[in-house]
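K.L.:
here's my sequence, what's the structure:
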Amino acid sequence: MTNRNFNILIRTPVAFLLLATMLAPTAGAQAAEELRIDHSIISSEIADHAVLLRERALLDNLSVDIVESLTTEVGPRRIGTEGDKRVIEWSQAKFRELGFDRVWTEEVILDRGWTRGEARAEILSPYPHNIVMTALGYSVGTEGDLVGELVEFKSLEDLEAVPEGDSLKGKIAFVSYSMSDFVPEPGQSEFVGYGLGTRARGRGHVVAAKRGAEAIIIRSVGTDNNRYAHTGSGYGYVDDVKKIPAAAVSAPDAILIQNMMKRGEPVTMKMNLTSEITGPE
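P.N.:
As a prediction, this is how the structure comes out:
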């Protein structure tokens, strides 16, 4: 096994900034008290400072400027890539520019990697269409064309309700959960809907594999409606469960597939992912 060493920035200051954005739009100790902050974990001083940081953030565009700088000057930055090296350098420089006087890196051993490769997909029947697709992070490839009938599930919970074994043998599981359909309860953030969507993205491949599926696809998680597939990473594979390909399709393509299914005919997809996990299995 070959180990590759990379440095990674300790992002403690970011934690305070993130905390600040989560706090209510009031200031000082009163705000901290209203939020019932556990001062055995976070001191009153830090909590008060976080509230002030949040208030300050509402008055300028610094956070937007930082994100713009990151996406423009660095771009993609998956760990172990050249982009990862660039973002470490960028982060150190940015924190120093912001006035932090304690910025350092620590060594991280990376013994495996992943290549996204290319993704191609099309509906073969009943109505031929090209489909916009991208592999979920750390998905295995299809090793050539993979063809299967799609079986729709509205959520990961619906997929989990199917008996394990051969229930989905030869099929491609399709989780069509749409964040746009999520209706938050009073006082609940709409971003709860995002968390619900990432469940299938995170572990749907393992759940589907336990039921015999050949692959799993999900609707890209988000409220966008453009024909662009996007995704994060899965939570990894389980040693004693078959590794199956996992991918996301764009929102319009997910709707297209659902419209086909409403017509009552089997929907057959062909997909080809060249993604590959590198390093020890």
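K.L.:
hey, let's count contacts and neighbours off CA atoms from now on
P.N.:
Noted.
K.L.:
helix/strand/coil for Gly148?
P.N.:
strand (DSSP: H, G, I helix; E, B strand; the rest coil).
K.L.:
run this one through as well so I can compare:
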Amino acid sequence: MQRPTLTLLAASLMLVTGLTCAADAPTTIPASAVQTAEQLRDKAMHDSTAYDVVTSLTTEVGARMAGSVNDPRARAWAIAKFKALGFDKVYTEAVTYPLWVRRSEHGAIVAPFPQPLDLIALGYSSGTPKGGLTAQVVQFASLDALKAADPASIKGKIVYIGYRMHRTKDGHDYGIGGGIREEGPLVAASKGAAAFLLRSAGTDANSRTPHTGVTDFSDFAHPDKAIPAAALSNPDADQLERVLAYGKPVSIKLDLDCGIVGQYTGYNVIGELTGRKYPDQVVVIGGHLDSWDPGTGAIDDGAGVAIALGAAKVIHDLPQRPDRTVRVVAFANEEMGLWGGRAYADKHAAEVGKFQLGTESDLGAAPVYQMRASVKPQARGAIEQIAKVLAPIGVTYDPTHPGGGGSDLSQMHLRGMAALSLDQDATNYFDWHHTANDTLDKINPQELAQNVAVYAVFTYMAAQADGDFGSAPGAFAHDGAGE
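P.N.:
As a prediction, this is how the structure comes out:
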């Protein structure tokens, strides 16, 4: 092989240097796109699309528990709604998961002071034997206390943990309450407990409405390892604790008719507005289409689906398509373990570099008050540009903490997708979360429209950016991506 000439070496060096500089160049958003985003923001603040969508979903379909009779009805509704709103492409992707069903649940204190209890079975709970089970209650102050307990003190008993969630704007206490609900039954089962009860993971104090939710029973090959698990309403938890305070043995009868009955294949529903210049590069937003069964799934997560569709609609109505594709995903079965999000990430992981930026809405319909981002350092300036457009509608930018992508899209972030977190005010959210009170009346149309404005602004500006936000395999492992 001939040696390259000095001229060729110099040219090669200039090319490599140029490519490096291009790769390191800051991502910016053109002034024309900023101006359009401001117009989108103002229009979206007065647009009723999202409220019309969530009204339609909760009225025409209602509760949408994964695998239930309403699951295919919700999917058909979503496909029709995407098409009606003008998406260029609408399609589905299969998601297969264990099918858990709830038939009925009853509970009562039988001694020393007989009385009924308002409770609800938790996802992946096993059923009780026919006729129910009756056992003595053993109380623990925390999950850590349960973990430290001698199995001999638990075997054959009903474990109860009464942690009371506190109301906060960022909803961080759900990490404790939800953690007890998820892990507590598994720990209790490993120590030989007959069943598990907890105070509902919710902030409502006076409603006898229990909060359901999933457990960590995930050994689906051995469902016999699960035990009956249920949540008490807050007033019923208070009553149980008063009875326990007498210091007498307390026995409860549980009769739960529920359990896994095989597998089910549902579908993520996806719609796209095709990008004008870079159709294979996508900005992805969404919500999850499924809900728990007691309510109509308005705030969890009909609102999220509606916000994403509303944002896409105002972008759709612009005189021309944005440079990159806008993709909206209505995820299947988030509630029972991120099944739709995980299936989506498994299918699209190899394409993560084509994902410009993304996040999912899944914390109700109260206003977005804060934005966080996981992007490459050279894209921080573009995030600041987005933040400036959002500031007039009450959104601050926290540059010190990473974004996570929301519930389902956390799985793409885990694979390396650049992601935002658009934090909503969760002060009241956990009053209604996973209960029969998750209904349309909890949504304020003006607050919902603010969410649409936020999503429309960031989606459009990301789609128009000169440069990318750093998506690449494993790009954000350092910031706890996917956690």
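K.L.:
in a helix, Pro252 of structure 1, correct?
P.N.:
Yes. Assessed with three-state DSSP, Pro252 of structure 1 lies in a helix.
K.L.:
ok, and the closest non-adjacent residue to it?
P.N.:
Excluding its sequence neighbours, the residue lying closest to Pro252 of structure 1 (Cα to Cα, 6 or more residues apart in numbering) is Arg227, at 5.8 Å.
K.L.:
now which residue in structure 2 aligns to that neighbour?
P.N.:
Aligned counterpart of Arg227 of structure 1 in structure 2: Arg208 (TM-score structural alignment).
K.L.:
how many other residues sit next to Phe16 of structure 1?
P.N.:
If you count neighbours by other Cα atoms under 10 Å, Phe16 of structure 1 ends up with 18.
K.L.:
contacting residues for the residue nearest to Pro252 of structure 1?
P.N.:
Val132, Ser250, Ala251, Pro252, Asp253 (Cα atoms under 8 Å, 6 or more residues apart in numbering).
K.L.:
where in structure 1 does the helix or strand where Val452 of structure 2 lies align, residue-wise?
P.N.:
Under the criterion of DSSP states H and E, Val452 of structure 2 resides in helix 445-464. Using TM-score structural alignment, helix 445-464 of structure 2 lines up with nothing in structure 1.
K.L.:
re earlier: you'd agree the residue nearest to Pro252 of structure 1 is in a helix?
P.N.:
No. Looking at Arg227 of structure 1 with three-state DSSP, it is coil, so not inside a helix.
K.L.:
so how far is Arg203 of structure 1 from it?
P.N.:
Between Arg227 of structure 1 and Arg203 of structure 1 the distance is 24 Å, computed by Cα to Cα, to the nearest Å.
K.L.:
hmm, back to that, could you pull out the buried residues of the helix holding Val452 of structure 2?
P.N.:
445-446, 448-464 (16 or more other Cα atoms under 10 Å).
K.L.:
what helices or strands is it leaning on?
P.N.:
helix 31-44, helix 49-60, strand 278-288, helix 303-316, strand 324-331, strand 355-360, strand 368-374, helix 380-390 (3 or more Cα pairs under 8 Å, 6 or more residues apart in numbering; DSSP states H and E).
K.L.:
and the angle from it to strand 324-331?
P.N.:
130 degrees (axes from the mean of the first three to the mean of the last three Cα atoms, to 10 degrees).
K.L.:
chain center to helix 445-464 of structure 2, what's the gap?
P.N.:
Chain-centre distance of helix 445-464 of structure 2: 18 Å, with Cα atoms, centre = their mean, to the nearest Å.
K.L.:
same check on stretch 240-253 of structure 2?
P.N.:
That offset, for stretch 240-253 of structure 2, works out to 36 Å (Cα atoms, centre = their mean).
K.L.:
over in structure 1, find the residue span it aligns onto.
P.N.:
Using TM-score structural alignment, stretch 240-253 of structure 2 corresponds to residues 257-270 of structure 1.
K.L.:
same question, stretch 138-148 of structure 2
P.N.:
The aligned range for stretch 138-148 of structure 2 is 151-161, by TM-score structural alignment.
K.L.:
other residues contacting the matching stretch?
P.N.:
So stretch 151-161 of structure 1 is contacted by 171-177, 197, 199-200, 204, 207-208 (Cα under 8 Å, 6+ apart).
K.L.:
please redo it, this time with the cut-off set to 7 Å
P.N.:
Contact with stretch 151-161 of structure 1 is made by Lys171, Ile172, Ala173, Phe174, Val175, Ser176, Tyr177, Arg199, Ala200, Gly204, Val207, as judged by Cα atoms under 7 Å, 6 or more residues apart in numbering.
K.L.:
roughly how far out does that stretch sit from the chain middle?
P.N.:
Distance, centroid of stretch 151-161 of structure 1 to centroid of chain: 19 Å (Cα atoms, centre = their mean).
K.L.:
first-to-last residue distance for it?
P.N.:
OK, stretch 151-161 of structure 1 end separation, Cα to Cα: 13 Å.
K.L.:
picking that back up, any idea how far the residue nearest to Pro252 of structure 1 lies from Arg116 of structure 1?
P.N.:
Taken as Cα to Cα, the span from Arg227 of structure 1 to Arg116 of structure 1 is 19 Å.
K.L.:
that'll do, ta.
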